[in-house]
Each structure stands twice: as structure tokens, then as C-alpha cells.
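Asks: Predicted model follows, preceded by the sequence.
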Amino acid sequence: MTYKVLIVDDSKLARMAVAKALTALRPEWTRVEAANADDALALATDSDIDVTLLDFNMPGRNGLELAAELRALNPSMPVAVITANIQTEIVTRAQEVGASFLAKPLTQPALAAFLDEAVQRLQTARP
């Protein structure tokens, strides 16, 4: 099954790296990108986003705030916060908003594990 993935990061280079890893693992999936939280929310409101991969450190709202807003829009959407800021508080806060935590630099095995889990959650959520 094909899913639509939203990649959110204020760094174009970071978005490209995530997109490359995603394409290597799930070439049939559709990707959309946003450079900030406002654009991400607009995309999530206007189209059917299945999975979101987002950066923690962004101008305006951080990734945890955005994750909470996205999960409020779509509680069954798998969301992963990707960051090099590997602190217990960040990991705990990600879990509290229902998001997974992926460390930077993002590796294909870590992304693959998240995507496999996301597919299971999406298949369970759909009738």
C-alpha cells in the first residue's frame, strides 16, 4: 500500500537526506515537504498525510509542539521527531505527545524500524 509522508525541517539539506533514505526504503510512497510548522500544518489540514517525519529544532514552534498539533488533527498518524538533541527530557516529551524519537544522524535501519511500525499502526487503524 502507498502512503503519503510529510517531511518537516527548516534545513533543505536535512529534508533531502530524509527524503533520500525514505525513497531507498519505500520508493512507492509519496513525499511532501515543509520548511516550518505553519506550512506543515497547512499541508496536514489540506491533504491526507499518513506519516510525518519532523525536526525538533525549528524556528517558531519546535518539533514537539508541531507533533502535538499534528496528532490532535489526526490521532492515528505516526509521527517521528528527528533530532540530535538526545536528552531524556526530549525523548520523554516526544512519547508524551505520542511521537517516536529518532536520533540524528538518521540511519536507514532506524527509519526502517519506524516505518515498519507506522505501517502496522496504519493498517490497524483502517477498517
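Replies: All right, it came through fine.
Asks: Only C-alpha atoms from now on, for both contacts and neighbour counts.
Replies: Will do.
Asks: Centre-most residue in this structure?
Replies: The C-alpha lying nearest the average C-alpha coordinate of the chain belongs to Leu53 (CA atoms, centre = their mean; 1.6 Å).
Asks: that's a helix at that one, yeah?
Replies: No. With the criterion set as DSSP: H, G, I helix; E, B strand; the rest coil, the secondary structure at Leu53 is strand rather than a helix.
Asks: Please tell me how far it sits from Leu41.
Replies: From Leu53 over to Leu41 the distance is 13 Å, taken as CA to CA, to the nearest Å.
Asks: Ok, Leu54 next?
Replies: For Leu54, the distance to Leu41 (CA to CA) stands at 12 Å.
Asks: Put this next to the previous one:
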Amino acid sequence: MSKTVLVVDDSRVSRMMLSKMINMVASDWLIVEAEDGQQAVEKATADTPDLIVMDINMPVMDGFEAVEVLRPQLPDTTMILLSANIQSSSQARAEELGVHFIAKPITPAVAEKALAIWSRENE
């Protein structure tokens, strides 16, 4: 059965890049995209993805707010927050929420790291 990843970023280019890189590493995964935290909540609630990779700074609802809504609903979903803001406060907030943190920019290594985190959590 194929796995689903929800890629959330307000930048269309970032979503496309990350989706493409995940597809290169894990071609059997279904990739669903959302452009803000509100869409992420709607799509994750409907699709129950195995992995969510989400930007922090977005309009409407940011990544932290979306995780606060989704974490109780989807306790088995691996959640990773991405951000160019690598301040320790952002990393600490991600940790408080029980999610992983990966620094941008989006590179093939980011896609591989996200899938490796998912893999470790689901061994």
C-alpha cells in the first residue's frame, strides 16, 4: 500500500521542489500539497497522511498553529516543520509540539532526511 506525504508551503516553487525531490527518493508515495496551514488541516483530516512536511511561516495559519490542531487528531502521523528561521526558539517550539524540525533551503538532502525520519519512526 502506498504512503501519503502532505507537503505544505505557501511558496508554490518550494512545494514543487520538495514534491519532486520526495518523488525521486520515494516514487511510490502519493504527494498531496497545501499552500497554508488551514488547507493542511483540511487535507490532513480528509486524507490522513503518513508524513507531513510543513513550512512554519505561512499566511492564514502558520505551521505551528496547524500542528497544534493536527497533532491530537493524527498521533501516528510523522510531522516535520521546515523553516529558514533556524532560531533556537523555533526549534524548541517544534520540540514542544512533538514534531521534527529541518532547516531550509529545500535540497535533496532535506527530502531524504524527512523520509529517513519517517522510516525511523515506523520501523
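Replies: In hand now; what should we look at? As the structure is a computational prediction, the values presented were derived from the model and not from experiment.
Asks: Superposing both, give me the TM-score.
Replies: Comparing the two superposed chains by TM-score structural alignment, normalised by the length of the second structure, the resulting TM-score equals 0.91, with 123 aligned residues with a CA RMSD of 1.4 Å.
Asks: before we move on, back to that, just want to know which of Leu54 and Leu41 of the first structure has more residues nearby.
Replies: In this comparison of Leu54 of the first structure against Leu41, neighbours counted by other CA atoms under 10 Å, the higher total goes to Leu54 at 32 against 16.
Asks: quick one: that one and Ile7 touch, right?
Replies: Yes. With contact defined as CA atoms under 8 Å, Leu54 of the first structure and Ile7 form a contacting pair (5.8 Å).
Asks: Spatially, what comes nearest to Ala66 of the second structure if we skip its sequence neighbours?
Replies: Spatial nearest neighbour of Ala66 of the second structure, excluding adjacent residues (CA to CA, 6 or more residues apart in numbering): Gly37 at 5.0 Å.
Asks: My read is that the one you found contacts Val69, right?
Replies: No. The pair Gly37 of the second structure / Val69 is not scored as a contact, 9.6 Å apart, by CA under 8 Å.
Asks: With neighbour numbers in mind, choose between these two.
Replies: Neighbour totals were compared for Gly37 of the second structure and Val69, and Gly37 leads with 28 against 14 (other CA under 10 Å).
Asks: Check the mean deviation of the host helix or strand of Val41 of the second structure from the first structure.
Replies: Using DSSP states H and E, Val41 of the second structure sits in helix 37-47. Superposed on the first structure, helix 37-47 of the second structure shows a mean distance of 1.2 Å to its aligned residues (mean CA distance after the TM-score superposition for the first structure).
Asks: where along the first structure do the strands fall?
Replies: According to DSSP state E, the first structure carries its strands in the segments 4-8, 30-34, 51-55, 79-83, 100-103.
Asks: Pick the most deeply packed of these.
Replies: Greatest average neighbour count among those goes to strand 51-55 (a mean of 27), per mean count of other CA atoms under 10 Å.
Asks: what's the neighbour count on Leu43 of the first structure?
Replies: Using other CA under 10 Å, the number of residues around Leu43 of the first structure comes to 16.
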